[in-house]
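*Asks:* Just to be clear, the model below is a prediction. Sequence and coordinates:
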Amino acid sequence: MNEQPWTLQQMPSQKGKTVIVTGANSGLGLETVKAFAARDARVILAVRNTEAGERVVSELQEEHPRSKVTVMALDLADLKSVRDFAQKFQQEHSRLDLLINNAGVMAIPHRTTKDGFEMQFGTNHLGHFALTGQVLPALLATPGSRIINVSSRAHVIGRMNFNDLMGNKRYSPWLAYGQSKLANLLFTLELQRQLKLTRAETLAVSCHPGWSATNLQYVAPQMTRSSLMLRLNQLANQLFSQPASEGVLPTLYAATSSTIEGGEYIGPHRDTKGYPVRVRANPRAYDAGAAKQLWSISEDLTGVQYSFSVPAGVQ
């Protein structure tokens, strides 16, 4: 554990670094962008709603006139959008210091992505798997780069149902969410194993924000038009959550602390809230066999094959 609580004030300058944040126009993603913009990083808001992203950019530039914040369209529920984003990014940028896979959906009714995947598994895991694989050359070419996968405490209820990953036989919103968040951790485990095996400098790290008050809790009640669930979630946030500005600390610590090692899992010291520390996930998150199986399935489903060698011409 840390010798003293890590706070935002301890986050070092990020000048000269390029950062991609998915789901960057609200909640934890927005807080992540604010922190990096204030420390002079070049930040790319990878968002589905580009108009909302542009509003964020305008607000940040008022607060930090020298900030280098731009918007790029990314819909993680559409593999073509992911591919287009990755191609455009690599055409315009020569380095990538941090990929922060933050975006997600939580406990929603059964929906499918444009490619026919269950929405939570497709967005939270497969979309980020495809994105990471396609910008990996830029990460590998950048000394000290990191991939940060934002998981959730809800991974503890997750189990990898490899016989029904898409919930076609039986679907539970919360169990599907738990499965997708467990997949984030298994993805990190296998990604770090392969990075280490190939002696890459890039690190894969995972984190969770505890119970943080964001708009994520309100999407499902709005989709189902449940005013009761909406009120209950609002009350629960008021009573038990921490603000997003505190929930983002594990992400920022994982991304910027000099003491981080690949494969670590960072979360609040009091489980649901508090300053960031190294924590342990559910034992299922360390199942190397499940991680390898998920990796193989993810490559097949997305069509993205990872290469851990830096292509000629990428600097």
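*Replies:* Perfect, thanks for sending it.
*Asks:* CA atoms for contacts and neighbours, from now on please.
*Replies:* Fine.
*Asks:* Can you classify the residue nearest to residue 21 when sequence neighbours are not counted by secondary structure?
*Replies:* Distances taken as C-alpha to C-alpha, 6 or more residues apart in numbering put residue 100 closest to residue 21, at 4.9 Å, once the chain neighbours are dropped. For residue 100, the secondary structure call by DSSP: H, G, I helix; E, B strand; the rest coil comes out as strand.
*Asks:* quick one, what contacts residue 100?
*Replies:* 19-22, 147-150 (C-alpha atoms under 8 Å, 6 or more residues apart in numbering).
*Asks:* go on, residue 223?
*Replies:* Residue 223 neighbours (C-alpha under 8 Å, 6+ apart): 108-109.
*Asks:* and it, that's in a strand?
*Replies:* No. Residue 223 is assigned helix when assessed by three-state DSSP, not a strand.
*Asks:* in the stretch 201-315 of the chain, which spans are helices?
*Replies:* 216-224, 227-240, 244-247, 249-256, 288-302 (DSSP state H, counting those that start in this stretch).
*Asks:* most packed of the ones you listed?
*Replies:* Highest mean neighbour count of the helices of the stretch 201-315 of the chain: helix 249-256, a mean of 25 (counted as mean count of other C-alpha atoms under 10 Å).
*Asks:* just checking, what packs against it?
*Replies:* strand 146-150, strand 203-207, strand 265-268, strand 276-278 (3 or more C-alpha pairs under 8 Å, 6 or more residues apart in numbering; DSSP states H and E).
*Asks:* okay, now the one to match up with it:
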Amino acid sequence: MARQFVFKTTAEEVTVGLDLKGKSAVVTGGNSGIGLETCRVLSKAGVEVYLCARNKEMGEGAVKAIRDEFPEAKLYLHTLNLADLVQVQQSADALLKLCPHIDMVICNAGIMALPDLQRTPQGFEMQSGVNWLGHMHFVNCLLPRMKEQKTPSRIVLVSSLAHMMSGFDINDLNWEKRKYSQWGSYGQSKMANILHGVQLAKMLEGTQVRVFSLHPGNIKTNLARNLSSWMMGTFFILGPWLPKPLKTKNIPQGAATQVYAATAPELESFKKGEYLDDCKVATPKLPPNHEELAAKLWAAGEEFIQKALTSAATATEAK
């Protein structure tokens, strides 16, 4: 009988009946919120987990909390700063030396609704730089290993229902021409996650690597730390009375869809970068020309990354 999941399904419930022992997972933003719950649930299921965190101290606390609950957990802390493409490269290179086999990469880390325009060390708008571009480079660094394994593996890109708010502008990805909008920027970065998944899946046709993007739900975590108090109150207090897409989930429920995307055997036949919501394949609100946009976004991302790494290498040589 086909497995059935609902809005309130938890990440642990998703893994019931699955044999995940011997699998390995890389989880970004694993030190808090749904990332921490994802690492906890996968560790409980016997997965070897590489918990990626920007803040080493917070990462160590997360690892300790999981090991206190599951002393036999195969859990390792790995530092990753997605805002800095040079550090992303270094982190990925180090990870590949530690992790000989990668079954799941869950791109969970993110920032939301920065009130003011901020830029990464390489000059990219911060929300797109972290949520999309940093993850794009990190995944690209790990992909050769995943493809050469010739075994089924998954790349999971955590997007958001906020992709509908984007007003996506392929010609102004770094907010150099428009007046900055904290929600417009966040929405654009989440649209970029979906388009990234679509194009990456197309490029991986013929391999055993599957790609999914998803909306985890509206969850009260520290992702919302940049929201004003009145905005948080409106968003979360009214949640239970809002239509289903805007109701709030707790953290175990919020982690369910990304764990499902990473582990569900019934998703193996999906090969087009599908979008998930509530542990089901869903339909995102994409522009009519989204496949063309996805290709252009990929090209722009490659150009951004190459220029950033070349510039950094040149600066290093000049010292």
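*Replies:* Good, I have the coordinates. On a predicted model such as this, the values are computed, not experimentally measured, just so you know.
*Asks:* What helices and strands are in contact with the longest helix that the first structure contains?
*Replies:* Longest helix of the first structure, by residue count under DSSP state H: helix 173-197. Counting contacts by 3+ C-alpha pairs under 8 Å, 6+ apart, helix 173-197 of the first structure packs against helix 119-120, strand 146-150, strand 203-207, helix 288-302.
*Asks:* right, so of these, which gets closest to residue 222 of the first structure?
*Replies:* Judged by C-alpha to C-alpha, the one of these that comes nearest to residue 222 of the first structure is helix 119-120, at 16.2 Å.
*Asks:* What is the corresponding segment of the second structure for the helix or strand that comes right after that closest one?
*Replies:* The helix or strand immediately downstream of helix 119-120 of the first structure is helix 128-140, counting by DSSP states H and E. Using TM-score structural alignment, helix 128-140 of the first structure corresponds to residues 135-147 of the second structure.
*Asks:* and residue 212 of the first structure, what pairs with it in the second structure?
*Replies:* By TM-score structural alignment, residue 212 of the first structure lines up with residue 219.
*Asks:* wait, doesn't that match sit right on residue 251?
*Replies:* Yes. Shown here, residue 219 of the second structure and residue 251 form a contact pair, counting by C-alpha atoms under 8 Å, at 6.5 Å.
*Asks:* can you count the residues close to the aligned partner of residue 173 of the second structure in the first structure?
*Replies:* Under the alignment (TM-score structural alignment), residue 173 of the second structure pairs with residue 165 in the first structure. The number of residues packed near residue 165 of the first structure is 19, by other C-alpha atoms under 10 Å.
*Asks:* Output the helices and strands packed on helix 173-197 of the first structure as TSV; include the columns distance to residue 39 of the first structure.
*Replies:* Output for those, formatted as TSV (distance: least, C-alpha to C-alpha, whole Å):
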stretch	distance to residue 39 of the first structure
helix 119-120	32
strand 146-150	17
strand 203-207	21
helix 288-302	35
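*Asks:* related to what we said a few turns ago, state the distance from the match of residue 173 of the second structure to residue 159 of the first structure.
*Replies:* 10 Å (C-alpha to C-alpha, to the nearest Å).
*Asks:* Secondary structure class of the nearest residue to residue 124 of the second structure once chain neighbours are set aside, three-state.
*Replies:* Nearest non-adjacent residue to residue 124 of the second structure, counting by C-alpha to C-alpha, 6+ apart: residue 174, 5.7 Å away. With three-state DSSP as the basis, residue 174 of the second structure sits in coil.
*Asks:* residues contacting residue 174 of the second structure?
*Replies:* By C-alpha under 8 Å, 6+ apart, the neighbours of residue 174 of the second structure are 124-125, 128.
*Asks:* Could I get those in CSV, plus columns for neighbour count and distance to residue 267 of the second structure?
*Replies:* Conversion of the contacts of residue 174 of the second structure to CSV gives the following (neighbours: other C-alpha atoms under 10 Å; distance: C-alpha to C-alpha, whole Å):
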residue, neighbour count, distance to residue 267 of the second structure
124, 21, 34
125, 22, 34
128, 28, 28
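*Asks:* residue in the first structure matching residue 107 of the second structure?
*Replies:* Per TM-score structural alignment, residue 107 of the second structure is aligned with residue 101.
*Asks:* Make sure that match is actually in contact with residue 150.
*Replies:* Yes. Counting by C-alpha under 8 Å, residue 150 is a contact partner of residue 101 of the first structure at 6.0 Å.
*Asks:* circling back: closest one of the contacts of residue 174 of the second structure to residue 318 of the second structure?
*Replies:* Of the contacts of residue 174 of the second structure, the one sitting nearest to residue 318 of the second structure (C-alpha to C-alpha) turns out to be residue 124, at 22.9 Å.
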